[in-house]
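In: take this sequence and fold it.
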Amino acid sequence: MRTSAVEILRVEAGKRTYRADCLAVEEPLTIRVSGEALSMTMRTPGEDEELVLGFLYGEGVIQRRADILQLRGGEVTLAPGVALPPPLRRFPTHAACGICGRSTLPQAEEPPQRKGGPLFPQALFPQLSARVRAAQEVFEATGGLHAAALFTADGALLCLREDIGRHNALDKVIGWALQQALLPLTEHLLFVSGRVSYELVQKAARAGIPALVAVGAPSSLAVAMCQDADITLVGFLRGECFNIYAGEWRIVSV
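Out: Purely as a prediction, here's the structure:
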C-alpha cells in the first residue's frame, strides 16, 4: 500500500470542515547483504528491488546485475567473488539525503573532461513537467511524493518512479535501467521533481546520464560537479522558463 487515508480539518476562507485526505506511505527498508545490515532507508513501498539495485550500483557495491546471486525485497546475496565494502563505507541513510552523516564527500571517478552525448532541442524542456505529472499516479492522490523520470533524447518517457525520498526515486529508476541492461545511460535525460543535491548528481554521473533537469534549485556543489563532469544541468523549470547551470552546449534552439 502506497497511500493512507486520514481525516483532517481544513480551513478555507475562514470556514473549517472535516474531510478525508490521502497521504503517501513512508516505511523503513533495511538493505541486508549476505545477512549483514548495510543500510536502512525510509522509502515509499513499491519497486523495492529496483531501489536496492540502484542503491548498490550507485555506491559501487555492484557493477552489473549478475553481481547479485539472489534478491528478495531488501535481502541481497552477492555472487561469488563480489565483496562487501569495508565497515567505514557502510551507508546509514534516510529519505532526505543518503550522503548525510558521512565525514567526507566521495570524489568523482573521472577527471573533468568534455563528454559527448545527444543534443537536446530547447523546445523539449517545457514539455517535460507535464509528461511527468501525467504519469505520477500516487502524487496525484497524495501530493506528497518526489519523482524521478528517465527520458530518451527526443522526449519519450521510459521510466518514472515515485518515492517519499528524492534519492530513493532516482535509485529506483537506475535499478530499473540496470534490470533492462540499459546502463550506461549516455543517450538519456533525467528529470527530478525537487531540488538537485550533490548526491543526485553523483548518482546520475555514475549511471552515465548526460543531462539532468529539475523543477527546483541546484546546490552550489551540484552545479560545480556538473560543470566538472560536463553534465547538462537545468533547474527552476517553470513552463517556458528554466535556468541552465552547466553543459549549455547540449541544448540547441533549433
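In: CA atoms for contacts and neighbours, from now on please.
Out: Fine.
In: run a quick neighbour tally on residue 37.
Out: 16 (other Cα atoms under 10 Å).
In: measure it to residue 31 for me?
Out: Relative to residue 31, residue 37 is positioned 6 Å away (Cα to Cα, to the nearest Å).
In: buried stuff in stretch 99-113?
Out: By 16 or more other Cα atoms under 10 Å, the buried positions in stretch 99-113 come out as residue 99.
In: what sits closest to residue 115 if chain neighbours are left out?
Out: Nearest residue to residue 115, sequence neighbours excluded (Cα to Cα, 6 or more residues apart in numbering): residue 230, at 6.2 Å.
In: nearest residue to the middle of the protein?
Out: residue 170 (1.7 Å; Cα atoms, centre = their mean).
In: which stretches of the stretch 101-250 of the chain form strands?
Out: 120-121, 146-152, 157-163, 188-192, 211-214, 232-238, 241-246 (DSSP state E, counting those that start in this stretch).
In: okay, those, which one's buried deepest?
Out: Among the strands of the stretch 101-250 of the chain, strand 211-214 has the highest mean neighbour count (mean count of other Cα atoms under 10 Å), at a mean of 26.
In: picking up where we left off before, could you dump the strands of the stretch 101-250 of the chain to a markdown table with distance to residue 203?
Out: Formatted as a markdown table, the strands of the stretch 101-250 of the chain follow (distance: least, Cα to Cα, whole Å):
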| stretch | distance to residue 203 |
| --- | --- |
| strand 120-121 | 21 |
| strand 146-152 | 12 |
| strand 157-163 | 15 |
| strand 188-192 | 11 |
| strand 211-214 | 11 |
| strand 232-238 | 14 |
| strand 241-246 | 17 |
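In: looking at those, which is closest to residue 75?
Out: strand 157-163 (19.7 Å; Cα to Cα).
In: Proceed likewise with the subsequent sequence, for comparison:
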Amino acid sequence: MSYPQTMSASHRRARGLRLDTLAAVNDDIAVEEPLEMRLGDGRRTLRSVVTMRTPGADLELAAGWVLGEGIVRCVDDLVSVRACTDRSLLPQARGNVVTVDLAEQALPRLAGLSRATDITGACGVCGADSLAAVMGRQLEVLAPAVPLLDPGVVMALTDHLQEAQRVFARTGGLHGAGVTDATGTLMAVREDIGRHNAVDKVLGWALMAPAQPTALVVSSRASFEIVQKAAASRVPVVVTVSAPSSLAIDLAESAGITLVAFARSGRATAYTHPARVTGPAD
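Out: Got it, this is the predicted structure:
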C-alpha cells in the first residue's frame, strides 16, 4: 500500500488508544531511508558509507559527515557534493545516493576511516575500531572570547529550535539541530530521525554556505560525538536540551568549547568555559 509522503514525513492510518476509546486516526510518521555516501576523487569511488536518515538536505548531510570525520577540514577540501548520476541504478535508488568528490589533499585521510561501512542515523562513532582512534583525533583548541551570548538568549535557544522544527511539529519523531550567529539568532535548522545526522546536516550547511556559527543547538543530550563535530567545525558554543556525558564535558573542556546542557524552561547549566555565556568571573 502506498501512503502520501513528503521527503521527511509519511501520512499513515493508525489506531489511537485512550483510556476509554479506540478510534481510527490519521498520523504523520517520520520517514527513515538509507543514504549511501560515495567518497572519491571525481573519477572513482574509493570508500562508501551507508547511514539511515530522514530524506532532505542530503548534500549537506554528506558534507557535514566528512567534516565531522576529519576527512575534510575546510571547504577547499571539497571539490563537489552532488546527487548520484550512476545510470546503473534505478532513478528512485539514485535519490538515496550522494557522491562526494574530494580534493587531492583530502584523499589520504580516507585511510583513517576505520568504521564499518554501515552506520545508523543515531550513531556518531559506532563501528570505529577503537575509542583511541576517535579520542586521538587532533582538534583545534578554540581561543576564548568573552562574552559571546547573553545567558537569557542561551536559555531560550532550545525553545526557538523546537519552534523552527516544522516536521517535528507534525510527527514528534525527529531530532533537530540549529546554528546561530553571535546574537543567538538561528541561521539554519535541520531535522533528521538521527541526532547526529541532524548535526551533520546543519554543520554541512555552514561549511558550504560558507558561514561560521557561534553556537550549535541540539534537541538531545550532549554526547561526545556532538561536541567533537562542533570542534571540527570550530563552533565555540554547544547548547543541548538534555544531559551531557562525562566524555562530552572532558572534550569540550580540552577543545575550548562552552558546553551548556539542560537548556529549557528558563534554565541551563554551563559545564565548561562558562565565561562565553556568563561573562568573566569576579
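In: what would you report as the TM-score here?
Out: The TM-score (TM-score structural alignment, normalised by the length of the first structure) is 0.90; 251 aligned residues with a Cα RMSD of 2.2 Å.
In: which ones are touching the residue nearest to residue 115 of the first structure?
Out: 112, 113, 114, 115, 210, 246, 247 (Cα atoms under 8 Å, 6 or more residues apart in numbering).
In: at 10 Å what do you get?
Out: 112-116, 205, 210-211, 224, 246-250 (Cα atoms under 10 Å, 6 or more residues apart in numbering).
In: ok, which pair from those residues is furthest apart?
Out: So, the contacts of residue 230 of the first structure by Cα to Cα: farthest apart are 116 and 224, at 18.6 Å.
In: with neighbour numbers in mind, choose between the two.
Out: Set residue 116 of the first structure next to residue 224 and count neighbours by other Cα under 10 Å: residue 224 wins out with 15 against 12.
In: before we move on, the earlier item: out of the strands of the stretch 101-250 of the first structure, nearest to residue 138 of the first structure?
Out: Nearest of the strands of the stretch 101-250 of the first structure to residue 138 of the first structure, taken as Cα to Cα: strand 157-163 at 7.4 Å.
In: would you mind measuring the gap between the ends of stretch 174-190 of the first structure?
Out: 10 Å.
In: how far off centre is it?
Out: Computed by Cα atoms, centre = their mean, to the nearest Å, the chain-centroid distance of stretch 174-190 of the first structure equals 12 Å.
In: equivalent analysis for stretch 257-273 of the second structure, please.
Out: 19 Å.
In: and if you look at stretch 237-252 of the first structure?
Out: Stretch 237-252 of the first structure sits 19 Å away from the centroid of its parent chain (Cα atoms, centre = their mean).
In: so where is it in the second structure?
Out: Aligning stretch 237-252 of the first structure against the second structure (TM-score structural alignment) gives residues 263-278.
In: swap in stretch 3-12 of the first structure?
Out: Under the criterion TM-score structural alignment, stretch 3-12 of the first structure matches residues 9-18.
In: pull out the buried positions in that stretch.
Out: So, applying 16+ other Cα under 10 Å, buried residues of stretch 9-18 of the second structure: 9, 10, 11.
In: out of the contacts of residue 230 of the first structure, the closest to residue 55 of the first structure would be?
Out: residue 205 (13.6 Å).
In: and that closest one, how many neighbours?
Out: Residue 205 of the first structure has 25 nearby residues by other Cα under 10 Å.
In: measure the residue mapped onto it from the second structure to residue 224 of the second structure for me?
Out: For residue 205 of the first structure, the aligned residue in the second structure is residue 231 (criterion: TM-score structural alignment). Using Cα to Cα, we find residue 231 of the second structure at a distance of 11 Å from residue 224 of the second structure.
In: what sits in contact with each of those two?
Out: 251, 252.
In: can I assume residue 265 of the second structure is in contact with residue 158?
Out: Yes. At 9.3 Å, residue 265 of the second structure counts as touching residue 158 under the criterion of Cα atoms under 10 Å.
In: in terms of neighbours, single out the busier of those two.
Out: residue 158 (25 against 11).
In: and the counterpart of that one in the first structure, how far from residue 240 of the first structure?
Out: Correspondence of residue 158 of the second structure to the first structure, assessed by TM-score structural alignment: residue 129. Distance, residue 129 of the first structure to residue 240 of the first structure, using Cα to Cα: 11 Å.
In: mind listing what residue 5 of the first structure touches?
Out: Counting by Cα under 10 Å, 6+ apart, residue 5 of the first structure makes contact with 20, 21, 22, 23, 24, 25, 142.
In: and those residues, which is closest to residue 50 of the first structure?
Out: Of the contacts of residue 5 of the first structure, the one sitting nearest to residue 50 of the first structure (Cα to Cα) turns out to be residue 25, at 17.8 Å.
In: just give me the match in the second structure for that closest one.
Out: In the second structure, residue 25 of the first structure lands on residue 31 (TM-score structural alignment).
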